[in-house]
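Visitor: this one's structure only:
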């Protein structure tokens, strides 16, 4: 906890901010929860492992995107965050954990930033193009399918290629993750960010292999899918085409090498501290407390800085695990239960509970 002087400094800053605003600091923060959701305020002392976490690390991540929140009344809270010296004191003074549930089981998975081999030039080795988003794709409507794009050549000779890569499975995994790095022959890298998609729903390659009777659910992983496609080139190509969804990228030329990929808030995310959530239940930018069960359980304060098409539900979260093959392998093994709590400003937290 912060020393008494730290607390007094924060409270003086809060009083000054309130005087400037002339309104309650927490009024109006966050929309009402969906009708299927239930909210319960939980005390910090009832969070498993709260006292042992690195709250300062979480505060640093929170500050990275706090300034980008649309709600103007977050501004004074963000300003206070940058002025204090104890992350734990800050969160305990101004927030309360809220358990939000909508009747579905909790599920925590993980994702990563792929790094795959590629080149700026097409060759016999690097044959599979990574595309920019073409102009003219209708918003909210389905465009050409993956098969039509890759087999029909609808994007050929339009100058949309960012690079070419060596492995079509790695390319599709890159699209599934929505961002990544292409490692060039000279050792440099291209950073890629999500630019859009063709409007078709995502279809899991692993689930398709299970549906075809090739594997049981517990046997499927990225390495298993990759090796199966290599052993079965014809059926493997058909498997890849079964996912009609296709993702386009943009090149991120000014991204520092040590920074993570961009999340939904257009800011770099941080391994083991950033999480993708369903914004229907959890506001983007909010701190969240995650208690992950499973083989390698942990309790950690994270920040909701990303979203995902497969991340749906009040107790659904996708943890950013890092960059590269090792991070990808570890991320693929995570599929656990537990509980997630959203840290809301105090007044908003109790207002959500009262809405029930």
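Guide: That came in fine, so what should we check first? Keep in mind that this is a model prediction, so the values were computed, not measured.

Visitor: use CA for all of it now, contacts and neighbours both
Guide: OK.

Visitor: which residues does residue 234 contact?
Guide: Not one residue lies near residue 234 by CA atoms under 8 Å, 6 or more residues apart in numbering.

Visitor: and the gap between residue 138 and residue 144?
Guide: 11 Å (CA to CA, to the nearest Å).

Visitor: Which residue ranges of the stretch 251-356 of the chain form helices?
Guide: Ranges of helices in the stretch 251-356 of the chain, per DSSP state H, counting those that start in this stretch, are 325-331, 346-355.

Visitor: and the first one, what does it pack onto?
Guide: Where contact means 3 or more CA pairs under 8 Å, 6 or more residues apart in numbering; DSSP states H and E, helix 325-331 is packed against strand 107-113, strand 316-323.

Visitor: Buried ones in that helix, by neighbour count?
Guide: Counting neighbours by 16 or more other CA atoms under 10 Å, one finds that the buried residues in helix 325-331 are 327-329, 331.

Visitor: And for it, what's in contact with it?
Guide: Residues from elsewhere that reach helix 325-331 (CA under 8 Å, 6+ apart): 109-115, 222, 321-322.

Visitor: Kindly recompute the last result at 10 Å.
Guide: By CA atoms under 10 Å, 6 or more residues apart in numbering, the residues outside helix 325-331 that reach it are 109-116, 173, 177, 221-223, 271, 318-322, 332.

Visitor: Give me the buried entries from those.
Guide: Buried, going by 16+ other CA under 10 Å: 109-116, 173, 177, 222, 271, 318-322, 332, out of the contacts of helix 325-331.

Visitor: residues of stretch 83-103 that come out buried?
Guide: So stretch 83-103, judged by 16+ other CA under 10 Å, has buried residues 84-92, 94-102.

Visitor: Could you work out the end-to-end span of it for me?
Guide: Stretch 83-103: ends 39 Å apart by CA to CA.

Visitor: which element follows the longest helix belonging to the chain toward the C-terminus?
Guide: Assignment by DSSP state H gives helix 4-21 as the longest helix of the chain. Per DSSP states H and E, the first helix or strand lying C-terminal to helix 4-21 is strand 38-41.

Visitor: That following strand: what's the following helix or strand?
Guide: Next helix or strand after strand 38-41 toward the C-terminus (DSSP H and E): helix 55-66.

Visitor: Quick one: list the elements packing against that next one.
Guide: helix 74-81, helix 87-94, strand 274-276, strand 287-292, strand 298-306 (3 or more CA pairs under 10 Å, 6 or more residues apart in numbering; DSSP states H and E).

Visitor: try it against this one:
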């Protein structure tokens, strides 16, 4: 389970030059950026210990088919293709010392879709047309990624508060400032790539934005007209923040979808890990379901646990979705969230691991399936984390809430046979 804070186009950041003109304090603002970035102005340096993608034999896989009989894969591939047709993001991703071009990923998707239509997604054909890449396996883990799951909850809501529906969902506040660190290359940490710094202006300084305790506990945003809707359960509101999107059901039976619009820029801290550390839930029993039960049975711990995570999410109304960080609808069982600093956006991949049965127990079964990188998340950082989108509603929660197992993640790229496939 991972908080969904994609670097989405839905959050319109205020350009740095506008900030500078408005506040006219160049030196103070850059000093604040230096402090927040946690690094001194110096040229980027290569980190020798950084893991590298390496080519893997297709024989590593038992087969590229999966138990869903490839259901939803064509749709997921088409949605990534639509992202590249809109222009996508500039690709500057190294594989075997070469930069992967956006067009190579686009043509990988096209070829996979053609082979899928012809029923040719079999190992011999795949090995002839594609290369498989992976980061090294983690020591003592049995895999190269930790696989978790997320889903889209369906929640009762109201457009006006009352004595039951008292917990607001906020739209992005106008004083939330977003600074693109890639505009300041001497501030960006080379091992993580471009990141956003978010905050607010206090006097002539850029300071961190309000955290969860200040917003929910101290009313930092009250009275500003930012409320989109109201929920009746603070735990539901928190889980919606974690999942990043949801369907709201109103008293007349109508529904509307909300999606991620922005975050407060604070680091994500796992309340599950906190509950384990405090001895409230055994590690082997941790799941979204057991966490819900803890919060229900011990309301006196509610604020302590929820406020442990200072990260906060702001929402917007969306017509379709849920939308991932590529601004395309996610496909259940096919879309995954990963760190774009380590995996190219839109790239297809094969994910293996164990999937919960969704029957209320911790029983699992092995799975191996085609997926597409279409989302990101505040807790999904580094090369060894992948979050699988499991769908909408209670059935999806039953799987996603218990999905936390080691697996392997292999990205797929069309073999280099044309100059357009690489960037020198």
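Guide: Arrived safely. Remember, it's a predicted structure, so these values are computed and weren't measured experimentally.

Visitor: Now the TM-score, please.
Guide: Laid over one another, the chains give 0.79 as their TM-score (TM-score structural alignment, normalised by the length of the first structure), with 314 aligned residues with a CA RMSD of 2.9 Å.

Visitor: Could I get the helices and strands packed on helix 55-66 of the first structure in a markdown table, plus columns for distance to residue 237 of the first structure?
Guide: What follows is those, written out as a markdown table (distance: least, CA to CA, whole Å):
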| stretch | distance to residue 237 of the first structure |
| --- | --- |
| helix 74-81 | 49 |
| helix 87-94 | 50 |
| strand 274-276 | 30 |
| strand 287-292 | 36 |
| strand 298-306 | 31 |
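
Visitor: Of these, which stretch is the most buried?
Guide: Of those, the one with the most neighbours on average (mean count of other CA atoms under 10 Å) is strand 274-276, at a mean of 29.

Visitor: matching residues in the second structure for it?
Guide: Aligned by TM-score structural alignment, strand 274-276 of the first structure falls on residues 335-337 of the second structure.

Visitor: How far does that stretch sit from its chain's centre?
Guide: 8 Å (CA atoms, centre = their mean, to the nearest Å).

Visitor: how much does that stretch stray from the first structure?
Guide: Superposing on the first structure and averaging over aligned pairs (mean CA distance after the TM-score superposition for the first structure), stretch 335-337 of the second structure comes out at 0.9 Å.

Visitor: what helix or strand does residue 296 of the second structure sit in?
Guide: Residue 296 of the second structure belongs to helix 288-297 when assigned by DSSP H and E.

Visitor: Which of the residues in that helix are classified as buried?
Guide: Neighbour-count burial for helix 288-297 of the second structure [16+ other CA under 10 Å]: 288, 290-291, 294-295.

Visitor: name the helices or strands packed onto the longest helix of the first structure?
Guide: Packing partners of helix 4-21 of the first structure (3+ CA pairs under 10 Å, 6+ apart): helix 74-81, helix 87-94.

Visitor: related to what we said a few turns ago, mean shift of the helix or strand that the helix holding residue 296 of the second structure is followed by relative to the first structure?
Guide: The helix or strand immediately downstream of helix 288-297 of the second structure is helix 302-306, counting by DSSP H and E. Per the superposition on the first structure, helix 302-306 of the second structure and its aligned residues are separated by 2.0 Å on average (mean CA distance after the TM-score superposition for the first structure).

Visitor: how far does helix 302-306 of the second structure sit from the chain's center?
Guide: That offset, for helix 302-306 of the second structure, works out to 23 Å (CA atoms, centre = their mean).

Visitor: in the first structure, what residues pair with it?
Guide: Taking TM-score structural alignment, helix 302-306 of the second structure hits residues 236-240 over in the first structure.

Visitor: List the contacts of the matching stretch.
Guide: The contact list for stretch 236-240 of the first structure (CA under 10 Å, 6+ apart) reads 146-147, 168-169, 172, 203-206, 208-209, 212, 225-230, 232-233, 242.

Visitor: Give the equivalent position in the first structure for residue 33 of the second structure.
Guide: When the first structure is aligned by TM-score structural alignment, no residue sits opposite residue 33 of the second structure.

Visitor: no no, residue 379 of the second structure
Guide: When the first structure is aligned by TM-score structural alignment, residue 379 of the second structure is paired with residue 310.

Visitor: Residue 249 of the second structure too?
Guide: Alignment note (TM-score structural alignment): residue 249 of the second structure maps to residue 183 of the first structure.

Visitor: show me what contacts its match?
Guide: 115-119, 165, 189-191.

Visitor: Select from those the one having the most neighbours.
Guide: Neighbour tally across the contacts of residue 183 of the first structure (other CA atoms under 10 Å): the maximum, 26 neighbours, falls on residue 118.

Visitor: excluding its backbone neighbours, what's nearest that one?
Guide: Distances taken as CA to CA, 6 or more residues apart in numbering put residue 165 closest to residue 118 of the first structure, at 4.1 Å, once the chain neighbours are dropped.

Visitor: Likewise for residue 145 of the second structure?
Guide: residue 384 (4.0 Å).

Visitor: close enough to count as contact, the one you found and residue 408?
Guide: Yes - applying CA atoms under 10 Å, one finds residue 384 of the second structure in contact with residue 408, separated by 9.0 Å.

Visitor: Spit out the residues that contact those two alike.
Guide: Common contact partners of residue 384 of the second structure and residue 408 (CA under 10 Å, 6+ apart): 135-137, 143-147.

Visitor: Out of those, the closest to residue 422 of the second structure would be?
Guide: Using CA to CA, residue 135 comes nearest to residue 422 of the second structure of these, at 20.0 Å.
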